[in-house]
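Chemist: task: produce atomic coordinates for the following.
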Amino acid sequence: MEKNFKEDKDFKYVEIGEGQPIIILHGLMGGLSNFAGVAEFFPKQGYKVIIPELPIYELPLLKTNVKSFSDYLKSFLTVKEIDNAILLGNSLGGHISLVFAKNHPELVKGLVLAGSSGLYENSMGESYPKRGDYGYIQSKAQEVFYNPEVATKEIVDEVFEVVNDRNKLIRTLAIAKSAIRHNMAKDLPSMNIPTGIIWGENDIVTPPNVAEEFNKLLPDSDLYWLKECGHAPMMEHPDLFNEKLLNWLKKRNF
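Modeler: Next up is the predicted model:
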């Protein structure tokens, strides 16, 4: 997807296709490439896929939190002149989508959550006690997926680099703590935005009961399960994820 990178003002993003915009928000340890399957498939279905690169490691430490990323998204949509976004977020990206939708419901047409934080999640551990141990980091990266082989050497190398970079590690921990503090349970019942919840049955980061709780608390939501699937369904089962998402979009006439 590198060749599709665009830059506008202070924003760097991928934009592919024309039509109803789907804004994709990546997770804390996930990059734009995690959504390669979505970016390839949905422009062929008449959608515009836009994936902004979130400033995970660029903001001042005091602003490295979920609320600031929501504000960043607001600025990005303003620059892009988008007021009818479908927000698709995985993990932290889902949490950012929820905070944004709560604060700016008039700009959101629909939400799609996959392994979203916002209620509860298991992190890799607050202190990363063995962050210099490549084998330990590899095992933690593999736990994200039902099939550990999805955690390629490239993915493990990226995580290893992050947790061994002091600046990135401090911000990673700050974001994780921010996500825990910013629990959405009390906000969700008043959010009447159509929401598709696509979840791995074997997710151990945000376990299945989290998806069920989202479905219970959000007034207008649909829940879809993916078997033999962990925390990143769009990576582990990209074709099935796309099928579930397309079915939901059609159901909602989006």
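Chemist: make it CA atoms for all contacts and neighbour counts henceforth
Modeler: OK.
Chemist: dump the residue contacts of Glu2.
Modeler: By CA atoms under 8 Å, 6 or more residues apart in numbering, the contact set of Glu2 is Val14.
Chemist: next one: it from Tyr47, what distance?
Modeler: Note on Glu2: its distance to Tyr47, by CA to CA, to the nearest Å, is 19 Å.
Chemist: before we move on, what about Asp157?
Modeler: Shown here: Asp157 relative to Tyr47, a distance of 33 Å by CA to CA.
Chemist: and if you look at Glu58?
Modeler: The value you get for Glu58 to Tyr47, if CA to CA is used, is 30 Å.
Chemist: now do Tyr57
Modeler: When CA to CA is the yardstick, Tyr57 and Tyr47 sit 30 Å from each other.
Chemist: what do you get for His26?
Modeler: 18 Å.
Chemist: this one as well, want them side by side:
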Amino acid sequence: MTSTGSGSIRRLHVVDDPLEEVRSSFLRLAERFDAQEAGDLAATFVIDVAGRGPTTVAVRDARCFVSPGLAPDPDARLATDPATWLDLVGGRVDGIAAFLAGRLNIEGDLNLAARFETLFRPAPGATRVLRTRRTNVRGIELESIVAGTGTPVLLLHGLGASKVSFLPTLDGLGGDRFEVHALDLPGFGKSSKPLPAGRRYTMAWMADAVHGYLIRNGIRSAHIVGNSMGGRIATELGLRHPGSVRSVVGLGSAVAFDEYRRIAPLLRVSRPQYLAVAPLRARRAWIEAGLRHLFHDPSRLPEANFQAAATDVMLSLREPGYRLAFATCARNLGMEKGRGRNSYWEKLAACGVPTYWIFGRHDRLVHHRYADRVRTSLPAAKVEMWEDCGHVPQFEHPDRVNDRVLAWLDRIEAGR
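Modeler: Prediction:
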């Protein structure tokens, strides 16, 4: 099988005895283990291939152990059919494409599951190679998944999310024209979660951390695509470091919210985010309902994806560092100054990098009226209102987002 670039898969590879080939594939997989790529990772994966039963792949001390059977409490569990598994290990399709096409089901830690195939040297003739990258920026480790080659594109997730929220975009853009980096911002995913002291978790600090990522990876300039808070950080990056930004694309981008103006003074004199240190008991049903709330039409996403995302959120909420980062970022967004000297909208008007904004008519977090505010502040910006969209267009309309963003990137590159 191979990815068509839009999450669909067509069959290419047929074997006479797939289950026997599956057994052999695990032996070959262990031989391709990349100890340097694994580093100090300690994780347990269960691979459940239909008709064969579970196989445990344990990674620890820069070694890989493969054994039949189901390990207790694995970090991630991947389930698929024999043909899809053989195409995964044979490099004919990557895990992101298989997951988005509904051919690979994941339970547990989505970030670890996304990293799984990067722990092994690519099979000969692999259609696309995914890499996990750990980048130290002033003592903070930032993790990213990188796909493709060419002009750099950086994907920045929203509040409470991680790089896996951009899997459809990574799949759609990461080819032979663009090198796409899906980044875990500080405090989220598998990146470091420093305590919220000083300027940490302000949008300016986050933008500087992203700029440090570019510098440390030798990237002189990149297109920045951000969803929600990630869009706000992308804009801040364009304001603070315009020479490093080729363009900014905001998908349901966070702005200075008028509705929080009255409580902003209270947020400035208080530190409610420290309440997040306390243990949090979240009901799974609440989390799944909240995830569906992000969509105009939740039925566009397979039920298994909601379940996988809910599990991932529940795992994140167990970490005090994540809860502190979430609460502090939310507080800083709520304090954003919308009027007067040095306000968000005044600064935005001075943005000199090309910007493309997509708003959803049914976005319950970023009201669609902000599309007009952006048009007023940035007359040269490209602004679209999608009538059938909620807060996460990259998942609700992945093909459309990929097509529009690719067209935008081509336009900007042609004018450079």
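Chemist: still on that earlier bit, who's more crowded, Asp157 and Tyr47 of structure 1?
Modeler: Neighbours per residue, other CA atoms under 10 Å: of Asp157 of structure 1 and Tyr47, the larger number sits with Tyr47, 18 against 15.
Chemist: how about the more buried one, what's its match in structure 2?
Modeler: Taking TM-score structural alignment for the superposition, Tyr47 of structure 1 sits opposite Phe178 in structure 2.
Chemist: show me the contacts for that match.
Modeler: 148-153.
Chemist: what's the closest non-adjacent residue to it?
Modeler: Leaving aside its chain neighbours, Phe178 of structure 2 sits nearest to Gly150 (4.2 Å; criterion: CA to CA, 6 or more residues apart in numbering).
Chemist: can you pull the contacts of Thr151 of structure 2?
Modeler: If a contact means CA under 8 Å, 6+ apart, then Thr151 of structure 2 has 177-179, 222 as its contacts.
Chemist: which of these are buried?
Modeler: 178-179, 222 (16 or more other CA atoms under 10 Å).
Chemist: distance of Ile140 of structure 2 from Tyr213 of structure 2?
Modeler: In terms of CA to CA, Ile140 of structure 2 sits 10 Å off from Tyr213 of structure 2.
Chemist: which one of these two is surrounded by more residues?
Modeler: When Ile140 of structure 2 and Tyr213 are compared on other CA under 10 Å, the one with more neighbours turns out to be Tyr213, at 22 against 16.
Chemist: for the more buried one, give its distance to Asn111 of structure 2.
Modeler: When CA to CA is applied, the distance between Tyr213 of structure 2 and Asn111 of structure 2 equals 19 Å.
Chemist: ok, now His181 of structure 2?
Modeler: His181 of structure 2 sits 14 Å away from Asn111 of structure 2, going by CA to CA.
Chemist: comparing those two, which residue is more hemmed in?
Modeler: Neighbours around His181 of structure 2 and Asn111, counted as other CA under 10 Å, are more numerous at His181. The numbers are 26 against 20.
Chemist: okay, and that one sits in which element?
Modeler: In the assignment (DSSP states H and E), His181 of structure 2 maps to strand 178-183.
Chemist: count the neighbours of the residue lying closest to Ala113 of structure 2 once chain neighbours are set aside for me.
Modeler: Taking CA to CA, 6+ apart as the measure, Ala113 of structure 2 lies nearest to Ala76, with 6.0 Å between them; neighbours along the chain are not counted. Burial of Ala76 of structure 2 is recorded as 21 neighbouring residues (other CA under 10 Å).
Chemist: residues in contact with the residue most central in space within structure 2?
Modeler: Residue closest to the average C-alpha location in structure 2 (CA atoms, centre = their mean): Lys163, at 1.9 Å. Lys163 of structure 2 is in contact with 111, 144-145, 155-157, 182-184, 189, counting by CA under 8 Å, 6+ apart.
Chemist: what does Gly118 of structure 1 correspond to in structure 2?
Modeler: For Gly118 of structure 1, the aligned position in structure 2 is occupied by Val255, per TM-score structural alignment.
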